[in-house]
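*Asks:* pasting the structure only:
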């Protein structure tokens, strides 16, 4: 396991460099790379996740879960080590972000605080026991931005190049290059 872990560290380093660049480019407040590495909770969570995911893949699942929980405690960002996350990932602000075990996130994705990529329901077998490991979390394709407070549930796909507005609740697929915002609240004629 140690050898398998060590051989995968160079590719993980490359992913982290791309994540660091995404944070620098994606945040106008970012002045330099050391600031991001030391002071951004999203970067801390991503570093922990990249290493925990590697451990998860080679079978050290308990250690991976513990590592992800350390990051969760430090940052308020909860990423399951089983989640698959592409290159150039940026979590801005971050507190309250939840990313489930079977979530798949493409390249160049940016999310903001309080975003949930969760399960809509938990499938059960004939005896009523929860089925472990079933794909139940969203697929986020490349170049997607998800704003603060969005909740995306179930094994749905958010198409490439889409923007998901703040506080949006999604349980259905979104085609590529879509912009999804909250519906405008309107008073009914009887309420006026």
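*Replies:* Yes, it's here. Remember, predicted model here, so these are calculated numbers, not experimental data.
*Asks:* only C-alpha atoms for contact and neighbour calcs from this point on.
*Replies:* Noted.
*Asks:* mind telling me what element residue 29 is part of?
*Replies:* Assigned by DSSP states H and E, residue 29 falls within no helix or strand.
*Asks:* likewise the one 5 residues further on?
*Replies:* When elements are defined using DSSP H and E, residue 34 is found to belong to helix 33-39.
*Asks:* for that helix, packing partners?
*Replies:* Using 3 or more CA pairs under 8 Å, 6 or more residues apart in numbering; DSSP states H and E, the elements in contact with helix 33-39 are helix 9-26, helix 41-57.
*Asks:* pasting the second one now:
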């Protein structure tokens, strides 16, 4: 074995000059501290904001590859929006508490509900996304995805009092728009009709109007698809066209039961 030759070949094929996995690791550390700063009663806000600023500066060094982009200005804008983000997250937690009969306390929502955690990290990532901060918003939501099974693209637009129940398997695409007081269950996909790079700048994902409930494993596809307010989308439904307000959409499977003869 020619070790030096192998090393040279490996280095020759490492072609991405900015592929530094420290960015991924430090984003996750930043996410954890930010989450605790917002919610944990024993975590000092003033002290932690200083630590978070230092951590964010490190993310800036790792993520901002184009020196002409003013990444150094992002933190000041971001931190000023944290109170508004926290206000929205408190409304999300209250919506979960009010809608889920299995919830025992508001503390349980914050600490034990994967849907709430996924929404929280999405909202924190979305603000960086709209500021054009590169890669870090996606790393934030992918960190939540890995922990909860919920994949929300940071580019999605989500209104107030959002509720994801059970969470696992939920997918919400980049250009999806979700209005206020929407409830979705496990396995729901808000996706695109087609996957093609040429569609990058187009609205590929559906719009969900206010007070809509989408039950488990429903799939709603297409940028022109609008689910009207106060509608209910039943479990396992496949929807590729708009639905009027106050509608109920359901999938009706054929179920057959075969009973074995009794041996008695």
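*Replies:* Done, it's in. Computed from a predicted model, the values in this text were never measured in an experiment.
*Asks:* most tightly packed of the helices and strands packed on helix 33-39 of the first structure?
*Replies:* helix 41-57 (a mean of 23; mean count of other CA atoms under 10 Å).
*Asks:* the inter-axis angle of that one versus helix 9-26?
*Replies:* Relative orientation of helix 41-57 of the first structure versus helix 9-26 (axes from the mean of the first three to the mean of the last three CA atoms, to 10 degrees): 160 degrees.
*Asks:* can you name every helix or strand that helix 41-57 of the first structure contacts?
*Replies:* For helix 41-57 of the first structure, where contacts count as 3+ CA pairs under 8 Å, 6+ apart, the packed elements are helix 9-26, helix 33-39, helix 61-75, strand 90-92.
*Asks:* so where is that helix in the second structure?
*Replies:* With TM-score structural alignment applied, helix 41-57 of the first structure matches the range 114-130 in the second structure.
*Asks:* need the helices and strands packed on helix 41-57 of the first structure in TSV (columns: distance to residue 106 of the first structure).
*Replies:* Listed next are those as TSV, based on distance: least, CA to CA, whole Å:
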stretch	distance to residue 106 of the first structure
helix 9-26	12
helix 33-39	22
helix 61-75	20
strand 90-92	12
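*Asks:* out of these, the one nearest residue 132 of the first structure is which?
*Replies:* helix 61-75 (14.1 Å; CA to CA).
*Asks:* how big's the offset between that closest one and the second structure?
*Replies:* Its matched residues in the second structure lie on average 0.4 Å from helix 61-75 of the first structure after superposition (mean CA distance after the TM-score superposition for the first structure).
*Asks:* just want the angle from that helix to helix 41-57.
*Replies:* Going by the same axes, to 10 degrees, helix 61-75 of the first structure makes 170 degrees with helix 41-57.
*Asks:* list the buried residues of helix 61-75 of the first structure.
*Replies:* Using 16 or more other CA atoms under 10 Å as the test for burial, helix 61-75 of the first structure gives 61, 64, 65, 67, 68, 69, 70, 71, 72, 75.
*Asks:* next SSE downstream of it?
*Replies:* Immediately after helix 61-75 of the first structure, counting by DSSP H and E, sits strand 78-79.
*Asks:* how far does that next one sit from the chain's center?
*Replies:* 8 Å (CA atoms, centre = their mean, to the nearest Å).
*Asks:* enumerate every residue touching residue 96 of the first structure.
*Replies:* Taking CA atoms under 8 Å, 6 or more residues apart in numbering, we find residue 96 of the first structure in contact with 76, 77, 78, 113, 114, 115, 116.
*Asks:* same thing with residue 221 of the second structure?
*Replies:* For residue 221 of the second structure, the contact set (CA under 8 Å, 6+ apart) comprises 189, 190, 191, 192, 193, 205, 206, 239, 240, 241.
*Asks:* 7 Å instead, please
*Replies:* 190, 191, 192, 193, 205, 206, 239, 240 (CA atoms under 7 Å, 6 or more residues apart in numbering).
*Asks:* residue in the first structure matching residue 148 of the second structure?
*Replies:* Under the alignment (TM-score structural alignment), residue 148 of the second structure pairs with residue 75 of the first structure.
*Asks:* with adjacent residues omitted, what lies nearest to its match?
*Replies:* Of all residues not flanking residue 75 of the first structure in the chain, residue 41 sits nearest, at 5.2 Å (CA to CA, 6 or more residues apart in numbering).
*Asks:* next one: the helix holding residue 34 of the first structure to chain centre, how far?
*Replies:* Relative to its chain's centre, helix 33-39 of the first structure lies at 20 Å (CA atoms, centre = their mean).
*Asks:* now it on the second structure. Mean distance?
*Replies:* With mean CA distance after the TM-score superposition for the first structure, helix 33-39 of the first structure averages 0.7 Å from its match.
*Asks:* find the nearest non-adjacent residue to residue 79 of the first structure, please.
*Replies:* Spatially, and ignoring its direct neighbours in sequence, residue 79 of the first structure is nearest to residue 99 (4.7 Å; CA to CA, 6+ apart).
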